[in-house]
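J.: Have a look; sequence and predicted model below, questions after that.
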Amino acid sequence: MSTPATTTATTAIAATTTTTYTVTGMTCGHCVSSVTAEVGKVAGVTGVQVDLATGGVTVASDRVLDDAAVAAAVVEAGYEVVAPAAETPAQGASCCGSCH
C-alpha cells in the first residue's frame, strides 16, 4: 500500500497556531465528524477543519500542539496521520537560524 505525500505547516498568528496534518482513510462525512470530534478534544485545540478530498486536517490552537496527541486522537477516531516529511517553521521563525 502506498502512502500519499504529506506536509505539515505550522503558522503562528497572534495567539493562534494553525497546523495542518495529512490523514489517510477518510472517505465520507462520518469520517470527517469522527476526526473533528476526537481532535477537538486535544488540549489547546480551538478549531478543526477537514478537507476530505485531500485528507488535510487543519487544527487551530492557542498553543503549539503536541503532534503525538493529535495523532493519538486521529487513531482513536479510526484513522492514521501520515508522518510529516518536513515541517515549515512558524511565521517569523527560521529553520536554521541563518535567515534574516
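T.: Sure, I can see it.
J.: Please count neighbours and contacts with C-alpha atoms only from this point.
T.: Will do.
J.: Which residue comes closest to Thr18 once chain neighbours are left out?
T.: Nearest residue to Thr18, sequence neighbours excluded (CA to CA, 6 or more residues apart in numbering): Ala60, at 4.4 Å.
J.: Repeat that for Asp51.
T.: Counting by CA to CA, 6+ apart, the residue nearest Asp51 is Val57, at 6.3 Å.
J.: Could I get the buried residue list for the helix or strand harbouring that neighbour?
T.: Element membership of Val57 [criterion: DSSP states H and E] is strand 56-61. Using 16 or more other CA atoms under 10 Å as the test for burial, strand 56-61 gives Gly56, Val57, Thr58, Val59, Ala60, Ser61.
J.: A further structure is provided below for comparison with the first:
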Amino acid sequence: MQEAKMKVDGMTCRSCVKSIEGSLDQIGVEGKVDFDEGTVHVQYDESKLQLNDIQEVIRSKGYEVTN
C-alpha cells in the first residue's frame, strides 16, 4: 500500500468532505479528509491506481489538488 497526503482547495463545508471521501471509496481508495487543514490523506494499491488517478477523481468533483 502507498500513502500520500495532498492539499485540497475549494472545500467550503463538511459536505465537501463527505463528497470527496465517497468518491475515493468508489474507486477503492481509503481516504481521510481534514476540512480544517484542507488536506486529504490516502492509502491505495499502486498496482491498481496511480496518485494522478486519485487526484483526477478529486478534481472531477470541482476541487483543486496539489501534492
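T.: Structure received. All values derive from a computational prediction rather than experimental measurement.
J.: Show me what the residue nearest to Asp51 of the first structure aligns to in the second structure.
T.: Under the alignment defined by TM-score structural alignment, Val57 of the first structure is paired with Val40 of the second structure.
J.: any residues touching the strand holding Val57 of the first structure, and which ones?
T.: Strand 56-61 of the first structure is contacted from outside by 16-23, 44-51, using CA atoms under 8 Å, 6 or more residues apart in numbering.
J.: what does stretch 24-31 of the first structure give?
T.: Contact with stretch 24-31 of the first structure is made by Val32, Leu52, Gly55, Ala77, Tyr79, Glu80, Val81, Val82, as judged by CA under 8 Å, 6+ apart.
J.: State the span of the second structure onto which it is aligned.
T.: With TM-score structural alignment as the criterion, stretch 24-31 of the first structure aligns to 9-16.
J.: Now the longest strand that the second structure contains on the first structure. Mean distance?
T.: The longest strand of the second structure (DSSP state E) is strand 2-9. Compared with the first structure after the fit, strand 2-9 of the second structure shows a mean deviation of 1.0 Å (mean CA distance after the TM-score superposition for the first structure).
J.: any idea how far the helix or strand just after that strand is from the chain center?
T.: Next helix or strand after strand 2-9 of the second structure toward the C-terminus (DSSP H and E): helix 14-26. Between the centre of helix 14-26 of the second structure and the centre of its chain there are 8 Å (CA atoms, centre = their mean, to the nearest Å).
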